[in-house]
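# below are the sequence and a predicted model; questions follow.
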Amino acid sequence: MSKKTKSIPVNPANGDFEPGIAIIGRISVKDFEASREFEESHRDNFHLFLLQEKGTTGIEIDFETYKIQPSSLLYIHPNQIHRSTGFEDVTFSGWAIDNENLNPEYLKLLEDITPVKPLLINEDTFAVISEAIALCVNLSKRNHEKLYHSILKDSCNALVGLVISQYLEQTKTTDTLSRFDIVTKAFKVLLEQNFTTIKKPVEYAKKLNISTAYLNECVKNVTGFSVTHHIQQRIILEAKRLLYHSDKSVKEISAELGYDDYPYFSRLFSKVTGISPLTFRNKNHV
């Protein structure tokens, strides 16, 4: 495990990119051999998309390890902590965009589908996305255009839309969603926005203008788990991120996650994971 810091590192989009938008053309692994930046666990302050053409990329995202194969897409949300675990003869392209430049409809859809796994795509779709990236790269070089930023933003959003559509093909479309599905999706969005401040199912039900019993019925029908289970799992995921990737004390982490009573938080962590927060941290120190 890499050296930890007081807070989880956040990588900004920087370099010779238009602020908030980065288009990365076709690159091979050799371009990264001199850099350790991608091997350090971090969050990004942008939405990151990768299209893998050749080779195998190892990546760790929120305690899960993946091998990205050729003709694959990968999306990483700004909340997710990730690092590369190795490149094998890799060629890929990528792009990044922040919330300010992202189409609001696409932002909502990305929040709905997160987290996702690497996605294998067919040859035709791969070719279309590759051509779209090449076009975006060429447009990114035309910074003399009067509407340069708008052109770059729109082209990058087109790429994002193509990726979202591929992930949505693997899930139910909006027209086929049941009432239970719709309520569950709305709950998950609220949970992501409020998990540090709202801990009770009744408060989420109030925000959705439904009864707590009906919210539980919807969520359990769709996911197999109760509303309380989802609330606790989201809190514990963030706690694990902070325990593993920062040097904050359990008391500091408890406060950051909305618990003034940190012994209660420790008991909750132990109940959900089977081990105490300190045991989790010590077990993962290398």
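Looks like it came in fine.
# from here on, just use CA atoms for contacts and neighbour counts.
Fine.
# give the buried residues for stretch 70-86.
70-84, 86 (16 or more other CA atoms under 10 Å).
# sitting in strands, which of these do you find?
Secondary structure assignment by DSSP state E places 72, 73, 74, 75, 76, 82, 83, 84, 86 of the buried residues of stretch 70-86 in strands.
# now for the helix or strand hosting residue 54, which elements pack on it?
Element membership of residue 54 [criterion: DSSP states H and E] is strand 47-61. Counting contacts by 3 or more CA pairs under 8 Å, 6 or more residues apart in numbering; DSSP states H and E, strand 47-61 packs against strand 64-68, strand 72-76, strand 82-97.
# which element follows the longest one toward the C-terminus?
In the C-terminal direction, the helix or strand that comes right after strand 82-97 (DSSP H and E) is helix 104-113.
# tell me the angle the strand holding residue 54 makes with strand 72-76.
Going by axes from the mean of the first three to the mean of the last three CA atoms, to 10 degrees, strand 47-61 is angled at 100 degrees with respect to strand 72-76.
# next up, a structure to set beside the first:
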Amino acid sequence: MKLSSKIKEINDAGEFKEYYLLDAQYSFCEECNRMDYAHGNGFLEIVALEDLQKLHSRHIGHQARRKFYSVVLLTAGEVSEVIGYQEYHFGPQSMYFIPENQLHSIGSWSETVKGFLCMFDADYFLLCIKHQIKLNQFPFFQLDNVPYLKLSDRETQMMTHLFWKLNSEKCQKTTLNDDLLVKMFLNIILLEAERIYNHKAAEQPFNLSRNEQLVAQFQLLVNQHFLEKKQVNEYAGMLHVHPHYLNDVVKEVSGFSASYFIQKQLIQETKSRLIQTSDTVSMIAAELNFTDDSYFGRFFKRITGSTPQQYRKQHRHQ
């Protein structure tokens, strides 16, 4: 498959529509499009693959980097796509996953495709429960694992029902509890996919380039040590490479600097604690090993545009 060298950055569902669909005004759900929700942060969109297949614009082979997560359930038809640097061919009864910031391009979709595409960002996944599962802990969103599943008949039926239920609840939500239920169904889909994935993991070998292996190891270390290690040179030391080399490789593979992933992990952890706990901002700063509360506040505002107090007031479910 011939790929375009220019990478399109796609930040949200609106930009997805503008880039991939012939009609930028296309609504994923007519009912949802008429509703104005006063609550919730981040975004989640679901669209039928058969609708997407009819509306795809001329971007076959063009590389894009989505700033959000995508989960695809394919119940019929054939799909060819490049995820990262590898080309995959998917048939009926399969699921595939595109992590946040992963390179991706569409190869071909048969006219018979059916199923669902679910897109959501990390902020939307924040649930109002303590000790939530983090997105980067799901194996199919990790660079060093295969990004797809082959489903049995029973598993396909179960996932089809869950996607239908997710879409139905999303279209009907009007309250904070409704929105929480939508997030719960999203979480159930990912947990069920993880259960199936782990059961079948040993069946499929997966090879990465040296650079991809280094980035996968770096991201794993960040997930494990971001509370006590906040500098790129600390991770470079653990990986036995020069900090500049580590940063260059991470930038090449992911499109972002190494420090971006450390900061993102800290911000996501802060957001989770602001929403899910009653800890004061000072307590959260201390738990994240920031010795200066004012610096912690400036760091959070620089990345998010809001102070911790403003973020909690805006997004926390009452």
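Arrived safely, thanks for sending. Computed from a predicted structure; not experimentally measured.
# tell me which of the helices and strands packed on strand 47-61 of the first structure lies nearest to residue 278 of the first structure.
Using CA to CA as the measure, strand 64-68 is the one of these that comes nearest residue 278 of the first structure, at 20.6 Å.
# read off where the closest one ends up in the second structure.
Strand 64-68 of the first structure corresponds to residues 86-90 of the second structure when matched by TM-score structural alignment.
# mind listing what's buried in that stretch?
In stretch 86-90 of the second structure, counting by 16+ other CA under 10 Å, buried: residue 90.
# gap between that stretch and the chain center?
Distance of stretch 86-90 of the second structure from the chain centroid (CA atoms, centre = their mean, to the nearest Å) equals 19 Å.
# mean deviation of it from the first structure?
Averaged over the aligned pairs, stretch 86-90 of the second structure sits 0.7 Å from the first structure after superposition, using mean CA distance after the TM-score superposition for the first structure.
# and residue 138 of the first structure, what's its match in the second structure?
Residue 138 of the first structure maps onto residue 168 in the second structure, by TM-score structural alignment.
# just confirm its match is within a helix.
Yes: counting by DSSP: H, G, I helix; E, B strand; the rest coil, residue 168 of the second structure falls inside a helix.
# and for residue 221 of the second structure, the neighbour number?
16 (other CA atoms under 10 Å).
# can you tell me how far it is from residue 214 of the second structure?
When CA to CA, to the nearest Å is the yardstick, residue 221 of the second structure and residue 214 of the second structure sit 11 Å from each other.
# distance of the residue nearest in space to the middle of the first structure from residue 139 of the first structure?
The structure's the first structure has its C-alpha centroid closest to residue 77; by CA atoms, centre = their mean the separation is 2.3 Å. Per CA to CA, residue 77 of the first structure is found 25 Å from residue 139 of the first structure.
# for residue 60 of the second structure, helix, strand, or coil?
Three-state call for residue 60 of the second structure (three-state DSSP): coil.
# so who does it touch?
105, 106, 107, 108 (CA atoms under 8 Å, 6 or more residues apart in numbering).
# what's the counterpart of the residue nearest to the centre of the first structure in the second structure?
Match for residue 77 of the first structure (TM-score structural alignment): residue 99.
# verify the contact between that match and residue 65 for me.
No: look at residue 99 of the second structure against residue 65 with CA atoms under 8 Å: they stay out of range, at 9.6 Å.
# look up how far residue 64 of the second structure lies from the closest residue to residue 62 of the second structure other than its chain neighbours.
Among residues not flanking residue 62 of the second structure along the chain, residue 4 sits closest, at 4.8 Å (CA to CA, 6 or more residues apart in numbering). Residue 4 of the second structure sits at a distance of 9 Å from residue 64 of the second structure (criterion: CA to CA).
# what does residue 99 of the second structure give?
12 Å.
# repeat that for residue 194 of the second structure.
26 Å.
# kindly report the same for residue 17 of the second structure.
The value you get for residue 17 of the second structure to residue 64 of the second structure, if CA to CA is used, is 13 Å.
# now residue 163 of the second structure
Residue 163 of the second structure is 25 Å from residue 64 of the second structure, by CA to CA.
# residue 230 of the second structure too?
Counting by CA to CA - residue 230 of the second structure and residue 64 of the second structure are separated by 29 Å.
# so for these two, which residue has more residues nearby?
Under the neighbour definition other CA under 10 Å, residue 230 of the second structure and residue 64 were set side by side, and residue 64 has more, 23 against 17.
# so where is the helix or strand that contains that one in the first structure?
Assessed by DSSP H and E, residue 64 of the second structure sits inside strand 63-66. Mapped onto the first structure using TM-score structural alignment, strand 63-66 of the second structure covers residues 41-44.
# skipping adjacent residues, who's closest to residue 13 of the first structure in space?
With CA to CA, 6+ apart, the residue lying closest to residue 13 of the first structure is residue 20, at 6.4 Å.
# got the contact list for the one you found?
Counted by CA under 8 Å, 6+ apart, residue 20 of the first structure has contacts 13, 46, 96, 97, 98, 100, 101.
# so what corresponds to it in the second structure?
In the second structure, residue 20 of the first structure lands on residue 43 (TM-score structural alignment).
# do residue 198 of the first structure as well
So, by TM-score structural alignment, residue 198 of the first structure is matched to residue 232.
# is it true that its match touches residue 260?
No: using CA under 8 Å, residue 232 of the second structure makes no contact with residue 260, being 9.7 Å away.
# looking at these two, which one has more neighbours?
A count of neighbours by other CA under 10 Å puts residue 232 above the other of residue 232 of the second structure and residue 260, at 21 against 15.
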